[in-house]
Every structure is written in C-alpha cells, then in structure tokens.
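Asks: sequence and predicted structure are below.
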Amino acid sequence: MVTLLDTTGDASKRVRHPEKAHRPDTEVLRKPDWIRVKAPVSRGYQETRGIVRENKLVTVCEEAGCPNVGECWDKKHASFMIMGEICTRACAFCNVSTGKPGALDQNEPENIGKAVSQMGLQHVVITSVDRDDLADGGAEHFEKVIYAIRAASPSTTIEVLTPDFLRKPGALERVVAARPDVFNHNLETVPSNYLTVRPGARYFHSIRLLQRVKELDPNMFTKSGIMVGLGEERNEVLQLMDDLRTADVDFLTIGQYLQPTRKHHRVVNFVTPDEFKSYETVAYTKGFLKVSASPLTRSSHHAGEDFAQLRENRAKKLAMAAE
C-alpha cells in the first residue's frame, strides 16, 4: 500500500504511529509547485464521505492520506481498505498504524457491496492492511468481499490490491479463484531499498506472486506500482521494469513518494514531470499494456478509466498479432 499525503509537522498524525516514536526525525524537503493539490470541499466529496461513514467502511483514500481524494470522491470513486485499520507490518513509508489487529468484521463484505451499489461504481478497488496474524493472510475475506460486490452490483469491475501473503500457502490461489478483473500487488520500491523501506517484505517473492497470478489465470490483468524519490537510481527502476515484464505484468504505476510525518522515511528527491514522462516512455517500449507515471499517480487513481484503457490496449495487441 502506498502512503500518499505529506502531513509533516502535524502532531495529531504522530500519535497514530507509536511504533515509529523512537525513530529520529528526518529531513523535510520543500514540495515543488507541481505536487500541490486543493483541499477537498465539493458536494460530491461530502456525499461519498457520507456513504463511507454510513456503512462503517475504511478507505485507503483517507488512511493513506491520498492527495487525490478530493478529485476521486467528487466523482464518486473510492478505494476500500478491508480487514481493519491496523497493519501487522511497520513499513517506513506507510501512514497506516502498526499493531495487533482486531477480529475481522464479518459484516464488512456485505457493507462494501452495499456501498458500491449506492455509489453506482463502475469499477472498484479493494485493498487491505497486512494481516500476518491470520492463517491465510486474509485471503478468504478478500474472496467474500469480491463475491458480495458481484451480488450487489454485478456490472462493477473489481480490482484487488493485495498484500504479499508471505508464508501463507494457498492464499493467493484463493483470491485468484474469486476472479477479480485486475490483480494488483505493489512492489513499492527497488530491491536495494527493501531493508529500510519495506523490511517485512521480499522483493523476489512479490515478483513471483505476480508471475503466479498469470500462471493460474493467463487472462487476468496484473498490475504493480512503485514510488520514486526514495533514493533509487534510474537504472534500478529500469531493471525493476524488466523484472515485472518477466512476470508478464500488464500495468505499471509510478508516483512520487511523500512522507507522512518526520518519523517516516525521508523524501530524498522530487522527481520532475519530465523524468516521469521518460519513465512512461521507456516502460511502454518494454511491453507494458498500460503505464501511468506522474508525480500524483497512485495505484487506484483513475483506476476505472485506466482499466478501460487496459482492455482496449490488449484488444488492439491481439488484433495486431492476428493480422
């Protein structure tokens, strides 16, 4: 899951991260003009917020402090975060609290299905905290949510953004068998950063997980995303692209990392829009069907429009191959 909003200096946010309390404060870089967004105030935003509250749901839009929340919620787009607000891991980039999670809410799948129907969503993104405490990592709960959405809103396409299900045999297979339209799992950063940025995860396990999805269902779209500005080298990003293409991943997202508080990993640099455009161009030459690369790109931003484009691009590729 990707942390999205810079709340540096906001003491109210720090109490959410007791596990990071003893980390030294990190340097804070001034954000460039191209990274700034307006505060959400529209009627559409308020209506979406009301539906989320009414159904007692958690959204990654809020938990991760997404800078695009005003735009997306105004259009009645939302990404739901299941299995609670407490994660079992403490990634250095993430704004979600770490600790011992509570029991799963057995009404959550039905409530999400109801909210999707009320909002009239054509495409929905379902993500979650890491639940290493569960025997299946929460795979069955993902399955139940997918089925509940299908029952409440049959025409809605479903994208899942899952944890890595590390050391959870059969978990991935269960989620794939529920037939989401898009299976997303984010690498988050280049492998050289994993020890400091994503210490609970394993880079090549994540690559293998995405590859396994295609082995189980060759027609399922796969997707992955990374943040830049964490000290990675350009060549490392290009190698990561090659690794994802080896796993036959269809869709790549690249966005700017923004640190949530001074206790989180620092922003090493702000990548310029021109550099993002260069990454996009290179990624397309490597064979991705869809690439989204910009400072404000996030895994679920414009997910519905991107999914439509993804299907169209695959159809064009198959038509060209048939000629």
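Replies: That came in fine, so what should we check first?
Asks: C-alpha only now, for contacts and for neighbours.
Replies: Fine.
Asks: surely Asp132 meets Ile86?
Replies: No: with contact defined as CA atoms under 8 Å, Asp132 does not reach Ile86; the gap is 11.3 Å.
Asks: flag every buried residue along stretch 303-322.
Replies: Using 16 or more other CA atoms under 10 Å as the test for burial, stretch 303-322 gives Ala303, Gly304, Asp306, Phe307, Leu310, Arg314.
Asks: element containing Leu310?
Replies: Taking DSSP states H and E as the criterion, Leu310 maps to helix 303-322.
Asks: now stretch 243-254: buried residues?
Replies: Neighbour counts over stretch 243-254 (16+ other CA under 10 Å) mark Asp243, Leu244, Arg245, Ala247, Asp248, Val249, Asp250, Phe251, Leu252, Thr253, Ile254 as buried.
Asks: quick one: the first one is in a helix?
Replies: So the one you mean is Asp243. Yes: according to DSSP: H, G, I helix; E, B strand; the rest coil, Asp243 belongs to a helix.
Asks: strands along the stretch 201-323 of the chain, start to end?
Replies: Taking DSSP state E, counting those that start in this stretch as the test, the strands found in the stretch 201-323 of the chain are 221-228, 251-256, 290-293.
Asks: the structure to be compared is supplied as follows:
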Amino acid sequence: MTIIPINVEPTRQPNAVRMPVWIRQNLGQDVHYGKTDAAVHEHRLHTVCEEARCPNRGECWSRGTATFMLLGDTCTRACGFCAVKTGKPDWLDADEPNRVAAAVMELQLRYIVLTSVNRDDLADGGAGIFAETLRQLRLRDGQIGVEFLTPDFRQDQAAAVSTVMTMLNELPDNVRHDLVWGHNVETVPRLYQTARRGSKYVRSLSLLALAAQQSGVAAKSALMLGLGETRDEVLAVLHDLRVAGVSRVSLGQYLRPSLDHLPVISYVHPDEFAEYEEAARAMGFDWVKAGPLVRSSYYAEEIQQQSR
C-alpha cells in the first residue's frame, strides 16, 4: 500500500497516478448558474466554490446553491492541498453578514453553508462574523437552514462556541432552529505536518466535541482521500470523530488544484468509497456522503430535507 512520506512538500512534480475515468465534472450552465454568479458578485461576496476551485461549482451553482466564504479571500495558513490564497489579511467588513443575507434572499435559497478562511490575526478568529451572519439570515427567514464550516478557532475555542451559541439563543423562539456545525479534519493525523501546517488534529477534534455538546447543534466533519493515507488510518479517524460526538461525515477524493499543490498519491475507487460509507454508518453516523467528487458542503441541504 502506498504511503506518502511526511516530509513531502508541495511540488510541481506530476501526480503519482493518472486521473481515472470515474472523475467527472459537471460544468452546469443552466439559468440558475448565471443567477447565482450574478448575485455573488453583485453583493461583493466570496465563495469557497471559486476560491478553492471546487470541482462541483458548475453543478451546485446550476442548482442555485453556493457556499459563502466569510472574512475575505486571504487565509493566514498555507495548507498544502488548498487553492485559497495565503497572506496577511487586511480586510474585515462588518457589513458582510448583511450582504450575505441579502444575496441569500435574492436567490431564494433554503439551506446555506457558511465557511471562512482562517483568520488567526483576529482575537475571536472570526466567530463574531459567523454569529452575526446567522442572526441576519434567521431574522430575514426563520425557516432557513444554516450550516457552519468553521476554522478551528485556535485562539479560544470555548469563547468562539460561546459567541455563536449566545447569538443563537438570543433569537426569538420561532427562528431558533437547529444548527449544523461543521469543521473538517481533512486528513489523517500522520499527514498533518504536510497537508495542514498550522493545524492540529487534536485541536480539530476538540472543537468538534465542543460543538457536539451544544443543545440544538449537530457536529459534522469531512475527509479527503488520496494523499497517501491507509484504510486503517481512515477508519481510525472515523472512530475518533464518533467518539467526539460527530454525527455527520463526508469523504471525497483530493483533486490537486495546481502543480504548486500536493500531488495526488492515489485515486480511490468508487467501490472503496462505498465501503467507507458502509463502515461509517455501522459506526453510528446518521448522515454519510462518500464518493470521488463529494465535498463537505456537497448536497448539504439533504440534511434539512431528511430531518423533515
């Protein structure tokens, strides 16, 4: 079994194997695509769909859905797999939550995923912007589904969770609905030094455990495969997530954004993804998505549909 050495750096070397035929990208160019694109840029917003070069942007935007990226487009960390640019952010807009809510209302979306860059330069890591965006959305439409996909808030996780929960609990009873709190562990612990510099596996589990302990919150995480992890390592991570209280999980194929990013070591066959899905369900996860093009926010709205 191929294992990637922990000292491998992002490189312009080619992927270890050729892309298989089962990797397909739906470009999606129907009427909803243009409408989503117009709303995002009219309100001067960022989406992880664009910034991270997600392979599902065409499909999702054609369905009229998008994952909004808060706190600008510059991340304070430099993960070896991620296409979002890194640097020292100089952008913080207190009106951003209002613009996100306005775009969501314009698009008539029913389920929203809110993510962000890492903002280690901010005392609260950006938790206040997440909380205010949640408030703006729920006050405009009390029935809208909201899912977070947050950083690890390494400055003070307890304070970040408290900021969000205080805002949620202060909402009127008729709009105080459940929240999905996602944070992606991304890969197995052995590969963190290569793939997730600045992050720690234990710290990510800690945030997920804190979120899972909150009333009305379901914790969610995701793994990307193909960086050289073993099957046993993946199963161990799934076990750790369940112990932390995570109830929802997705697994997808790592696709290299450019030659400057970590190479793909292996392409996981769809049958193997199906086996991981079966194993996750056997562990007790109540929502599982696994497949080559699955991403953490891919068809996330099914969570809301299944809960009805």
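Replies: Good, I have the coordinates. Just so you know, these numbers come straight off a predicted model, no measurement behind them.
Asks: and of the buried residues of stretch 303-322 of structure 1, the nearest to Val37 of structure 1?
Replies: Val37 of structure 1 lies nearest to Ala303 out of the buried residues of stretch 303-322 of structure 1, by CA to CA, at 18.9 Å.
Asks: quick one on the thing from earlier: mind putting the strands of the stretch 201-323 of structure 1 into CSV with distance to Gly170 of structure 1?
Replies: Listed next are the strands of the stretch 201-323 of structure 1 as CSV, based on distance: least, CA to CA, whole Å:
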stretch, distance to Gly170 of structure 1
strand 221-228, 18
strand 251-256, 24
strand 290-293, 29
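Asks: right, so of those, which gets closest to His141 of structure 1?
Replies: strand 221-228 (20.1 Å).
Asks: so the closest one aligns onto which residues of structure 2?
Replies: Aligned by TM-score structural alignment, strand 221-228 of structure 1 falls on residues 218-225 of structure 2.
Asks: on average, how far is the matching stretch from the matching bit in structure 1?
Replies: Stretch 218-225 of structure 2: mean distance to aligned residues in structure 1 after superposition is 0.4 Å, counting by mean CA distance after the TM-score superposition for structure 1.
Asks: now which residue in structure 2 aligns to Lys56 of structure 1?
Replies: Under TM-score structural alignment, Lys56 of structure 1 pairs with Arg44 in structure 2.
Asks: ok, and what's touching the strand or helix carrying Thr166 of structure 2?
Replies: For Thr166 of structure 2, the element it lies in under DSSP H and E is helix 157-170. The contact list for helix 157-170 of structure 2 (CA atoms under 8 Å, 6 or more residues apart in numbering) reads 124-125, 127-128, 130-132, 134-135, 153, 176, 207, 210-211, 214.
Asks: relative to strand 217-225, how tilted is it?
Replies: 130 degrees (axes from the mean of the first three to the mean of the last three CA atoms, to 10 degrees).
Asks: got the buried residues for helix 157-170 of structure 2?
Replies: Buried-residue list, helix 157-170 of structure 2, by 16+ other CA under 10 Å: Gln157, Ala160, Val161, Ser162, Thr163, Val164, Met165, Met167, Leu168.
Asks: what do we get in structure 1 for the second one?
Replies: Matched across to structure 1, Ala160 of structure 2 falls on Ala171, judged by TM-score structural alignment.
Asks: measure that match to Thr88 of structure 1 for me?
Replies: Computed as CA to CA, to the nearest Å, the Ala171 of structure 1 to Thr88 of structure 1 distance reads 17 Å.
Asks: before we move on, what about Ser294 of structure 1?
Replies: Ser294 of structure 1 is 30 Å from Thr88 of structure 1, by CA to CA.
Asks: so for those two, which sits in the more crowded spot?
Replies: Shown here are Ser294 of structure 1 and Thr88; by other CA atoms under 10 Å, Ser294 has more neighbours (22 against 17).
Asks: can you show me the strands along the stretch 1-150 of structure 2?
Replies: Taking DSSP E, counting those that start in this stretch as the criterion, the stretch 1-150 of structure 2 carries its strands at 46-47, 67-70, 111-116, 145-149.
Asks: can those go into CSV with extra columns for distance to Leu223 of structure 2 and mean neighbour count?
Replies: Putting the strands of the stretch 1-150 of structure 2 into CSV (distance: least, CA to CA, whole Å; neighbours: other CA atoms under 10 Å) gives the following:
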stretch, distance to Leu223 of structure 2, mean neighbour count
strand 46-47, 20, 21
strand 67-70, 18, 24
strand 111-116, 16, 23
strand 145-149, 13, 23
